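Novice: return atomic coordinates for the entry below.
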Amino acid sequence: MYRNLDAEMARVKITQAHLARELGITPTTLSLKLNGKSNLSLKECVRIKRILRTDLSIDYLFAEDEKEGNT
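Specialist: As a prediction, this is how the structure comes out:
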């Protein structure tokens, strides 16, 4: 759902399991949040940005992918 976040996680070599551990949540909960089944809080987004140590904006990291078929 968050292609830019996925790319940044790959770039810095952080797995969802590691990120979940740093956030203090289960990998399942993080997966639900990253797949749009549950909401991420602004606080969680800020923490993820800090964990990744990135200068990319929160808006960029968490921009939702366009759904296929939409123009």
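Novice: drop to CA atoms for contacts and neighbour counts, all remaining ones
Specialist: Fine.
Novice: residue contacts, M1?
Specialist: Contact criterion CA atoms under 8 Å, 6 or more residues apart in numbering gives 34-36, 64-65 as the residues in contact with M1.
Novice: go with 6 Å
Specialist: 35, 64-65 (CA atoms under 6 Å, 6 or more residues apart in numbering).
Novice: let's compare: structure for the following, please.
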Amino acid sequence: MYYPNLEAELKRKNIRRIDLAKALGLALSTISDKLTGKSDISLALAKKIKDFLGVDTPLEVLFATEGNKVA
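Specialist: Okay, the predicted model is just below:
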């Protein structure tokens, strides 16, 4: 897990990666690569994900990486 706060939010809302991919018009493999840190998440995509989730969590918290967890 590369983005533990994002993964936790997806789990809380019972949103699977495939659901996120479909909502964003991306392939499941693309979402998987981004969520595992194999490819970067752009600021624009991060905002789309945050909007899709409907959370007030700041981007820097939602997308904190494993080594940079922010409470």
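Novice: TM between them?
Specialist: TM-score of the superposed chains, computed with TM-score structural alignment, normalised by the length of the first structure, equals 0.89; 67 aligned residues with a CA RMSD of 1.2 Å.
Novice: whichever strand or helix holds D59 of the first structure vs the second structure - mean distance after superposition?
Specialist: Per DSSP states H and E: D59 of the first structure is located in helix 58-61. With mean CA distance after the TM-score superposition for the first structure, helix 58-61 of the first structure departs from the second structure by a mean of 0.5 Å once superposed.
Novice: residues in contact with that helix?
Specialist: Taking CA under 6 Å, 6+ apart as the rule, helix 58-61 of the first structure contacts 4-5.
Novice: so where is that helix in the second structure?
Specialist: Mapping helix 58-61 of the first structure onto the second structure (TM-score structural alignment) gives residues 59-62.
Novice: buried ones in the matching stretch, by neighbour count?
Specialist: 61-62 (16 or more other CA atoms under 10 Å).
Novice: chain center to that stretch, what's the gap?
Specialist: Computed by CA atoms, centre = their mean, to the nearest Å, the chain-centroid distance of stretch 59-62 of the second structure equals 10 Å.
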